[in-house]
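K.L.:
With the input below, show me the fold.
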Amino acid sequence: MIKNFFKNIGPGPLVAAAFIGPGTVTLCTIAGANFGYALLWAMVLSIVATIVLQEMAARLGVISQKGLSQVIREEIRNPLLRNFAIILVISAIVVGNAAYEAGNISGGVLGLQTLLGNTYVDILGFRLEIMALLIGLCAFILLYIGNYKILERVLVGLVIFMSLAFVTTAIITKPNIVEVFKGAFIPSTPSESILTVIGLIGTTVVPYNLFLHASLAKTKWKQKSDLSFARKDTIIAVILGGLVSMCIIISASAIQDQSINNATDLAKGLEPLFGSYAKYFLSIGLFAAGITSAITAPLAAAFVASGCLGWEYNLKSTKFRVVWIFILALGVIFASVGFKSIEVIKFAQVANGLLLPVIAGFLLWVMNKTEVLGKYKNSLIQNILGFVVVLIAIFLGVKGIMSVFNMI
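P.N.:
Next up is the predicted model:
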């Protein structure tokens, strides 16, 4: 039974790996350092919303044996609407993931730098970060092999590694359990916390994970009878991923310091209070978060491009490889030279802010189509939960776009 359970662990941990990136680690760190346990409820809400949407994406992949971007291309009949949807999706996911990839790799580098110090070298007048090149090389090798089982096992291993690191860090800080439960289940919004709340939900409920999950689910499972495995995999992985994020908030709550701005600051701040072990565990967790996201972001973009443009869904196809190599290469170059294009990242944020409610709404529409899912279409309860999540997505999208243009 246990062997069968582990055999059917798959896309869920990869989705968790995708949403627990350096950005999530940094935001959770800021949330804990600035507001203590008060915003843990936002992560609980995020977990529920993510399970609702990711279960739909996984069910779509298993039952229809199609990726979400492929379904968008096939099910939107109006050419104008279809072309608009494809352009929006490609802009947000492919361009967006290219913009965020440098941050994913830089996050992994930060984790290593906290342990090893700076690893810069000067080559032909350029100051290059060697660790960024090594992380990029590791991601390249894993993706180029093009074997789903190998990719899955490595990422599941890294997620377990990351989870143990962050959970251990939280335990070391000896949190007040009563206050933790109070923060998790009694919503409160301390002064100036609303943008952090939006950020916590927005970094967990992410558009590209819906595309990634549907594509990976159809790759992993081929039979409709496998749906129960897909659901268990989704629920367990998202809950564990959410708990990891909560552990980061709990760890940061141990240091009530407004000057804590990222996980590296937190690692240094924990050391004098709880010894060097806390720093090591947190740094290892940040490294694992960076490298897992550095692998899943290019992978998701390649799946999206393949579905939208009608290419073959094959990890070893030339077109598929060209997309992820392009995104990975951009990330490595920008992370190596320390360059971050703020305008590109802002564009990605706006595009993703627009995309989340659109894709969540489209997913809800598709999940009610008998010709696509047959008897596996949404139930009334699933529709109600989905509708609530779409409303949350609209709220997040509007707030996210307003914050980019400094309107709030």
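K.L.:
only C-alpha atoms for contact and neighbour calcs from this point on.
P.N.:
Fine.
K.L.:
residue contacts, residue 224?
P.N.:
The contact partners of residue 224, taken as C-alpha atoms under 8 Å, 6 or more residues apart in numbering, are 62, 63.
K.L.:
Oops, could you answer that again for residue 175 instead?
P.N.:
By C-alpha under 8 Å, 6+ apart, residue 175 lies in contact with 250, 251, 254.
K.L.:
What is the nearest of those residues to residue 267?
P.N.:
residue 251 (9.6 Å; C-alpha to C-alpha).
K.L.:
and that closest one, how far is that from residue 359?
P.N.:
34 Å (C-alpha to C-alpha, to the nearest Å).
K.L.:
higher neighbour count, these two?
P.N.:
residue 251 (31 against 23; other C-alpha atoms under 10 Å).
K.L.:
Run a quick neighbour tally on residue 207.
P.N.:
By other C-alpha under 10 Å, neighbour count at residue 207 equals 24.
K.L.:
Against residue 83, how distant is it?
P.N.:
18 Å.
K.L.:
all strands of this structure, in order?
P.N.:
Using DSSP state E, the strands of the chain run over 120-123, 126-129.
K.L.:
Tell me which of the ones you listed sits most buried.
P.N.:
strand 126-129 (a mean of 16; mean count of other C-alpha atoms under 10 Å).
K.L.:
which helices and strands sit right next to that strand?
P.N.:
Contacts defined by 3 or more C-alpha pairs under 8 Å, 6 or more residues apart in numbering; DSSP states H and E place strand 126-129 against strand 120-123, helix 318-337.
K.L.:
Kindly state which of those is positioned closest to residue 401.
P.N.:
Using C-alpha to C-alpha, the helices and strands packed on strand 126-129 put helix 318-337 closest to residue 401, at 23.7 Å.
K.L.:
Quick one: distance of that closest one to the chain centre.
P.N.:
For helix 318-337, the distance from its own C-alpha centre to the chain's C-alpha centre is 18 Å (C-alpha atoms, centre = their mean, to the nearest Å).
K.L.:
Equivalent analysis for stretch 230-244, please.
P.N.:
On the basis of C-alpha atoms, centre = their mean, stretch 230-244 sits 13 Å off its chain's mean C-alpha point.
K.L.:
which parts of it are buried?
P.N.:
For stretch 230-244, the neighbour count (16 or more other C-alpha atoms under 10 Å) marks 230-231, 233-244 as buried.
K.L.:
Tell me which residues are up against that stretch.
P.N.:
8-13, 15-17, 20, 43-44, 46-47, 50-51, 54-55, 58-59, 62, 163, 166-167, 204, 217, 221.
K.L.:
ok, 6 Å please
P.N.:
9, 12, 13, 16, 47, 51, 163 (C-alpha atoms under 6 Å, 6 or more residues apart in numbering).
K.L.:
And the buried ones among the residues you listed, selectable in ChimeraX?
P.N.:
The ChimeraX selection below is limited to those of those classed as buried (16+ other C-alpha under 10 Å):
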select :9,12,13,16,47,51,163
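K.L.:
Dump the contacts of stretch 230-244 to CSV, plus distance to residue 70.
P.N.:
Listed next are the contacts of stretch 230-244 as CSV, based on distance: C-alpha to C-alpha, whole Å:
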residue, distance to residue 70
9, 24
12, 20
13, 23
16, 23
47, 26
51, 22
163, 33
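K.L.:
want to put them side by side, so please do this one too:
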Amino acid sequence: MTSTHSLEKKAAAPTTRLGRLAKIVGPGIIAVLSWLGAGDLITSSVAGANYGYAMMWVLAVSLLLRFLIVNIIARFQLCNNQGMTILQGYAQLHPFFAWFMLGYALIMGHLTNAYMIKGAGEALATLLHIDYPLLASFAVVLGVWLLVGRNIYSLIEGVMKGLLALMTLAFMALAIMSKPDVGGILAGTIGFSIPPDEGVHGALLVAVSVIGAVAGSIANFVHPYVMRQKGWVGPEHKRIQRNDLLFAVFVGIIINLAIWVVGAEILRPNGIEVKTLDDLGAALQMFFGTGGWLIFFVGVFATLFASIAGKTTAFPMLITDAFQHIRPERREKYGKEFHHDPMHKWFMLFILVTPLVWSLPGMPDFVTLTIGVNALNIIGLPVISLGLLIMSNQKKLLGNYRNNWFENIALGFATILAVWVAFQLGTQLLA
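P.N.:
Presented below is the predicted three-dimensional model:
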């Protein structure tokens, strides 16, 4: 059965190099769009607009940690000899991890979609020139539900590829036109300093938000579940998974760097502080006029919509996986396909519908909500990285696929960094 399936896949494989490339980068595209969303867009632009390149090192460290963490997560799922998902890997260490991941994924899934839905609603309302962002947010939720409620993974994948290309080209063009200060970028990358506070959002809060949005994001767990949908399930897929992830991280570097440059070179010199999407859209409008404004808001809406669809597809898999580990009789009853469990749809509805409360009048604005939620990601990073450090060194499960010394140092550093920044931020807030 397996060999027949493999032959069918080989026969259906594209014959051109470009076709093969487009075919294999699917999970990475899904992951990078899920990562990008509003988190990177807002945190990078705010950091650039408020602090120039002074905190570029935070982005560099976060992107390195993201690659290492996601690669280790994916390798564990592909190479463990028990066929465990990443959640099962955590849960076999101690029952605490299953409960933690269930609660953490529910809370962060809700909050992450909260600012995504709020931002998509505001972008759609702006494009339609209506003063009803809440109504637009309802429309976004309805549209996503109609999309993810069907087995159309290939369509989601194709749409995301196009949207990623559009957003990358738009910000790259603007970043290049703004003539970035290469020396300033290099100095900020090796500077390792936190500048004095400027603007509404303090430097430490912005730094923590960047780390949370990039390295500590629960969305990093999207990748292995999308891999599973793609059919990458064993050690033979390890190389293609790593290359796919390298591609995704490379694209993420380009997008984050371009957004940061736009903030530092266009918004900051013009005294524009990122408080709303309009402030960020002003950068494109300055250079490209009304067309630039339209490209920005269409791109932002499309990217947020796609990211909400990605999170609403992947988060319930992680949540259902954790729930079934706590209630193993459900896995026995419904099998390994998560969507067969009726709770999967309820988790999906929770992740998608309850965040609408944050779009009600009187709730925090989009930028503040985005920065705050991404800063909260830092709370889960010590547990995630410490658990990953332990389970990715288990010889009985991974054999020769265990961590190397650099990966162990990096995970230890991520744990210490998360604890330190959380302590610093808590001290600052209580002062």
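K.L.:
Please state their TM-score.
P.N.:
TM-score of the superposed chains, computed with TM-score structural alignment, normalised by the length of structure 1, equals 0.85; 391 aligned residues with a C-alpha RMSD of 2.9 Å.
K.L.:
quick one on the thing from earlier: among the strands of structure 1, which comes closest to residue 108 of structure 1?
P.N.:
Nearest of the strands of structure 1 (C-alpha to C-alpha): strand 126-129, 11.7 Å.
K.L.:
chain center to the closest one, what's the gap?
P.N.:
Between the centre of strand 126-129 of structure 1 and the centre of its chain there are 28 Å (C-alpha atoms, centre = their mean).
K.L.:
packing partners for the lengthiest helix in structure 2?
P.N.:
What stands out as the longest helix in structure 2, according to DSSP state H, is helix 277-326. Applying 3 or more C-alpha pairs under 6 Å, 6 or more residues apart in numbering; DSSP states H and E, one finds that helix 277-326 of structure 2 contacts helix 26-35, helix 95-128, helix 342-353.
K.L.:
Put together a markdown table for those helices, with distance to residue 276 of structure 2 on each row.
P.N.:
Converted to a markdown table, those look like this (distance: least, C-alpha to C-alpha, whole Å):
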| stretch | distance to residue 276 of structure 2 |
| --- | --- |
| helix 26-35 | 20 |
| helix 95-128 | 9 |
| helix 342-353 | 23 |
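K.L.:
what ranges do the helices span in the stretch 151-300 of structure 2?
P.N.:
153-177, 182-189, 203-214, 222-230, 238-262, 277-326 (DSSP state H, counting those that start in this stretch).
K.L.:
Return the most buried member of those.
P.N.:
helix 203-214 (a mean of 27).
K.L.:
Identify the residues contacting that one?
P.N.:
Contacts for helix 203-214 of structure 2 (C-alpha under 6 Å, 6+ apart): 39, 43, 62, 197, 371, 374, 375, 377, 378.
K.L.:
May I see the residues you listed arranged in CSV, with neighbour count and distance to residue 90 of structure 2 as well?
P.N.:
Shown next, in CSV, are the contacts of helix 203-214 of structure 2 (neighbours: other C-alpha atoms under 10 Å; distance: C-alpha to C-alpha, whole Å):
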residue, neighbour count, distance to residue 90 of structure 2
39, 27, 26
43, 31, 29
62, 21, 22
197, 14, 38
371, 26, 28
374, 30, 23
375, 27, 23
377, 27, 18
378, 26, 18
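K.L.:
so of these, which ones are in helices?
P.N.:
Among the contacts of helix 203-214 of structure 2, the members found in helices (DSSP H) are 43, 62, 371, 374, 375, 377, 378.
K.L.:
and the residues you listed, which two are the farthest apart?
P.N.:
It's 62 and 371 that sit farthest apart of these, by C-alpha to C-alpha, at 15.4 Å.
K.L.:
Contact partners for residue 17 of structure 1?
P.N.:
If you count contacts by C-alpha under 6 Å, 6+ apart, residue 17 of structure 1 has them with residue 292.
K.L.:
ok, the aligned residue in structure 2 for it to residue 190 of structure 2 distance?
P.N.:
Using TM-score structural alignment, the partner of residue 17 of structure 1 in structure 2 is residue 33. Taking C-alpha to C-alpha as the criterion, residue 33 of structure 2 is separated from residue 190 of structure 2 by 28 Å.
K.L.:
aligned partner of residue 56 of structure 1 in structure 2?
P.N.:
Counting by TM-score structural alignment, the partner of residue 56 of structure 1 is residue 72.
K.L.:
now do residue 166 of structure 1
P.N.:
Matched by TM-score structural alignment, residue 166 of structure 1 corresponds to residue 171 in structure 2.
K.L.:
From residue 405 of structure 2, how far off is the residue lying closest to that match once chain neighbours are set aside?
P.N.:
With sequence-adjacent residues excluded and distances taken as C-alpha to C-alpha, 6 or more residues apart in numbering, residue 171 of structure 2 is closest to residue 258, at 5.6 Å. Here the criterion is C-alpha to C-alpha. By it, residue 258 of structure 2 lies 32 Å from residue 405 of structure 2.
K.L.:
and residue 364 of structure 1, how many residues sit next to it?
P.N.:
That count, for residue 364 of structure 1 with other C-alpha under 10 Å as the rule, works out to 24.
K.L.:
residue in structure 2 matching it?
P.N.:
Per TM-score structural alignment, residue 364 of structure 1 is aligned with residue 389.
K.L.:
and if you look at residue 249 of structure 1?
P.N.:
So, by TM-score structural alignment, residue 249 of structure 1 is matched to residue 260.
K.L.:
residue contacts, that match?
P.N.:
Shown in contact with residue 260 of structure 2 (C-alpha under 6 Å, 6+ apart): 44, 45, 48.
K.L.:
how far away is it from residue 172 of structure 2?
P.N.:
For residue 260 of structure 2 relative to residue 172 of structure 2 (C-alpha to C-alpha), the value is 11 Å.
K.L.:
picking up where we left off before, turn the ones in helices among the contacts of helix 203-214 of structure 2 into TSV, columns for distance to residue 126 of structure 2.
P.N.:
Below are those laid out as TSV (distance: C-alpha to C-alpha, whole Å):
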residue	distance to residue 126 of structure 2
43	21
62	32
371	21
374	24
375	27
377	29
378	32
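K.L.:
And those, which is closest to residue 324 of structure 2?
P.N.:
residue 377 (24.0 Å).
K.L.:
Excluding sequence neighbours, find me the nearest residue to residue 320 of structure 2.
P.N.:
Distances taken as C-alpha to C-alpha, 6+ apart place residue 344 nearest to residue 320 of structure 2, at 5.8 Å, with adjacent residues excluded.
K.L.:
what number of residues lie near that neighbour?
P.N.:
Using other C-alpha under 10 Å: residue 344 of structure 2 sits among 20 other residues.
K.L.:
residue in structure 1 matching it?
P.N.:
That one, residue 344 of structure 2, aligns with residue 320 by TM-score structural alignment.
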